[in-house]
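S.K.: heads up, no residue letters with this:
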């Protein structure tokens, strides 16, 4: 594989309503839709954007980000359920305030920790994302553009950098909503994190 671009969805209604994300179908806000347009304009300036295979989480906020951006940059994304955000189990559909009151305290390994009954762990999210990426790579996909979520984005970056699962016991990559992360392979074979969570293109949408 030659390169990967990772974009967490733009501002969603749950970001401003005090509700939890997880496996919910919150739409983008008006600002989020403007941010997605800005993302599309940036991507349309990539000289080789037509060479990218484009994928998106099948949750609404990611689908909308990908559709708006794709309408400008000229691509149609493929839906991939494995690229969803972390499942928060019993917290699905609840408020952030409810989560704060009911989240199970962390004990032991952060990798296997589940914040609520029915929730995924970091290892669970890593396993499903890694497995799908491995499959796409085995099928010969060379350049990937992925629309996903803030928590999940770390797993794509870690896969690209070939980090062992133990590295995510304490590590997390900060990727704000609508940001762009670029990864590539250097001529020497080193796997590069060229750009992390860049938001310069969003400066006019506040």
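M.R.: That came in fine, so what should we check first? Note that the structure is a prediction, hence the values are computed from the model and not measured.

S.K.: When you work out contacts or count neighbours from here on, use the C-alpha atoms and nothing else.
M.R.: Noted.

S.K.: isn't residue 35 right up against residue 179?
M.R.: No - look at residue 35 against residue 179 with C-alpha atoms under 8 Å: they stay out of range, at 9.3 Å.

S.K.: Spit out the residues that contact those two alike.
M.R.: Taking C-alpha atoms under 8 Å, 6 or more residues apart in numbering as the contact rule, residue 35 and residue 179 both touch residue 10.

S.K.: The two: which is more packed in?
M.R.: residue 35 (29 against 24; other C-alpha atoms under 10 Å).

S.K.: One more to weigh against that first structure:
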């Protein structure tokens, strides 16, 4: 049995400014760095010895992972791949979320942010899953089923798509799933890929 741990990056500058971020490469805030340190301390206390880590190619996830590994005082292989990037928000990237609600209405913005099928002028969550899940199966879960403990640091929606696949959520159920920043999701997975337990 091995462990798969998912962590959403700490607060970014555009999280703080309540803006749609997507593929825009923005750094962590001081709070975001503290959240990353907290995630590292939680994982250090858990005693999990990681064999490999995965992250996106965006700086907020990369920096979060680097801080976590510093706290853990460990050096392990790190694989960066754009398959784990946040969903692409298209025309919405950079816009203030509250202002966008004023323009388009709360209901449609909620659908853009949380629904599975409806794209927010860019990728839908389904589109995001079409790149994250094949990478999850091909690389991440291969490591896990080979008995390696794996740490994945990515983004709210790329992780939502992964959690949806792992926990078999329906498109309706995934609308209510929010991945908080800096909180490790820990899955115990057997060599057949079956989830034995999960905790946050």
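M.R.: Structure's in. What do you need? Just so we're clear, the structure is a prediction, and the values are computed from it rather than from any experiment.

S.K.: For the first structure, which segments count as helices?
M.R.: Under the criterion DSSP state H, the first structure contains helices at 13-17, 30-44, 60-73, 96-102, 122-138, 150-160.

S.K.: Select, out of those helices, the one closest to residue 186 of the first structure.
M.R.: helix 150-160 (12.6 Å; C-alpha to C-alpha).

S.K.: Provide the aligned range in the second structure for the closest one.
M.R.: Counting by TM-score structural alignment, helix 150-160 of the first structure pairs with residues 156-166 of the second structure.

S.K.: and the longest strand seen in the first structure, which residues are buried?
M.R.: If you go by DSSP state E, the first structure has its longest strand at strand 191-198. Within strand 191-198 of the first structure, the residues that count as buried by 16 or more other C-alpha atoms under 10 Å are 191, 193, 196, 197, 198.

S.K.: name the helices or strands packed onto it?
M.R.: Secondary-structure packing of strand 191-198 of the first structure (3 or more C-alpha pairs under 8 Å, 6 or more residues apart in numbering; DSSP states H and E): strand 180-185.

S.K.: mean shift of the strand it packs on relative to the second structure?
M.R.: With mean C-alpha distance after the TM-score superposition for the first structure, strand 180-185 of the first structure departs from the second structure by a mean of 1.1 Å once superposed.

S.K.: Packing partners of that strand?
M.R.: Packing partners of strand 180-185 of the first structure (3+ C-alpha pairs under 8 Å, 6+ apart): strand 3-8, strand 191-198.

S.K.: what residue of the first structure takes the place of residue 120 of the second structure?
M.R.: Under TM-score structural alignment, residue 120 of the second structure pairs with residue 115 in the first structure.

S.K.: State the number of residues packed around that match.
M.R.: Using other C-alpha under 10 Å, residue 115 of the first structure is surrounded by 21 other residues.

S.K.: now stretch 1-14 of the first structure, how far from the chain's geometric center?
M.R.: Relative to the chain's own centre, stretch 1-14 of the first structure is displaced by 5 Å; criterion: C-alpha atoms, centre = their mean, to the nearest Å.

S.K.: got the contact list for stretch 98-109 of the first structure?
M.R.: Here stretch 98-109 of the first structure makes contact (C-alpha under 8 Å, 6+ apart) with 20, 91, 113, 114, 115, 116, 169.
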